[in-house]
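Chemist: Here is my input, please return the structure:
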Amino acid sequence: MHSEILQPIVVLVGWTMVMWAYMVATRLPAMKAAGIDLSKVSGSKPGQLDAILPPKAQWPAHNYMHLMEQPTVFYASALVLAVAGVGNGINAWIAWAYVAFRIVHSIVQVTSNKISIRFVLFVLSSLTLIAQVLHAAIAVFH
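Modeler: Now for the predicted structure:
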């Protein structure tokens, strides 16, 4: 039998790929409209396109970067729980809550990008992640 916590891991990985595809589908047309010829561009600095492209075209890129940051702690702690044999029950539910908050956060960021809503979702996802990390620590240090 596999650990239930592997399911939300796979869902968040899949969601990250959905956001990658959305980022590409949004940014490439915006870059073309801005007159950026990718065959003539070499090197760039993070955030450089923020000054060139419309904000709404950049929001998916910002969200994709966010999905590369804090979720790394989610993946590590979820895998610890799975390997420790305690990735079912409450730990799986905490992981699902984290994934749900991150998906809703993504949707808000790439549509309205309302900071007040994003902040609440970030705090809620962070609290679930803290709970997950604590449970992982208990599992390996108990």
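
Chemist: Please count neighbours and contacts with C-alpha atoms only from this point.
Modeler: OK.

Chemist: tell me the contacts of V10?
Modeler: V10 makes no contacts at all, as judged by Cα atoms under 8 Å, 6 or more residues apart in numbering.

Chemist: Repeat that for Q58.
Modeler: M23, R27, L49, D50.

Chemist: those helices in the protein, which residues are they?
Modeler: 6-33, 55-66, 71-83, 90-111, 115-141 (DSSP state H).

Chemist: can you redo those as TSV with distance to K45?
Modeler: As requested, the helices of the chain are exported to TSV (distance: least, Cα to Cα, whole Å):
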stretch	distance to K45
helix 6-33	16
helix 55-66	14
helix 71-83	23
helix 90-111	22
helix 115-141	24
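
Chemist: Could you also give me the structure for this next sequence, so I can compare it with the first?
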Amino acid sequence: MISSPLIPPLLAMIALTAGVWVAMVVQRLGAQKKLGLPIDAFASRASTSAAFGPYEKAANHYMNLFEAPVLFYVLVAVSLATGIVTPLTVTLAWVFVGFRVAHALIHCSYNNVSHRGATFLLGALVLWINWAQFGWALLSSGG
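Modeler: The predicted model follows:
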């Protein structure tokens, strides 16, 4: 069994993704019922977006959780595989998750683009810093 302080932030990201998925399903099914749309409204991404418009906040964020966060998942996997898990790695992982939670809350609710953009950029910066410190630790270890 893998025991690492990186597992809790990893599980937190997975929980966030699951929570946004639930919100997406609830929003879409509620909108489908409210708008009286047929199941064919989900035929493609374009038709879904056109039919559901403002009810697509969670769906749009769900897709976003498979963009930059993929680099987070890779970093966790590579850190665990190499055994390079420092307190800084863990701290930055939690900070990244915190920014992703804030980003999700903004995106799925009032969706202020300035606020959302700031949380996205800060989270991405934290992720890149985490990658840089991991790379430095890996190179310094001779790995």
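
Chemist: Give me the TM-score for these two chains.
Modeler: The TM-score (TM-score structural alignment, normalised by the length of structure 1) is 0.89; 139 aligned residues with a Cα RMSD of 1.8 Å.

Chemist: quick one on the thing from earlier: could you give me the ChimeraX selection string for whichever of the contacts of Q58 of structure 1 are buried?
Modeler: Per 16 or more other Cα atoms under 10 Å, the buried members of the contacts of Q58 of structure 1 correspond to this ChimeraX selection:
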select :23,27
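
Chemist: Closest to Q109 of structure 1 out of the contacts of Q58 of structure 1?
Modeler: Proximity of the contacts of Q58 of structure 1 to Q109 of structure 1 was ranked by Cα to Cα; the top entry is M23 with 11.9 Å.

Chemist: Confirm for me that the closest one is in contact with K56.
Modeler: No - counting by Cα atoms under 8 Å, M23 of structure 1 sits too far from K56 to count as a contact (10.5 Å).

Chemist: so how many other residues sit close to the corresponding residue of structure 2 for L121 of structure 1?
Modeler: Under the alignment by TM-score structural alignment, L121 of structure 1 pairs with T119 in structure 2. Applying other Cα atoms under 10 Å, we find 21 residues neighbouring T119 of structure 2.

Chemist: so T119 of structure 2 touches L105, yeah?
Modeler: No - at 10.4 Å, T119 of structure 2 and L105 do not qualify as touching, with contact defined as Cα under 8 Å.

Chemist: re earlier: compare the contacts of Q58 of structure 1 with structure 2 and list the overlap.
Modeler: Mapping the contacts of Q58 of structure 1 onto structure 2 (both residues aligned by TM-score structural alignment, their matches' Cα atoms under 8 Å) leaves M23, R27, D50 still in contact.
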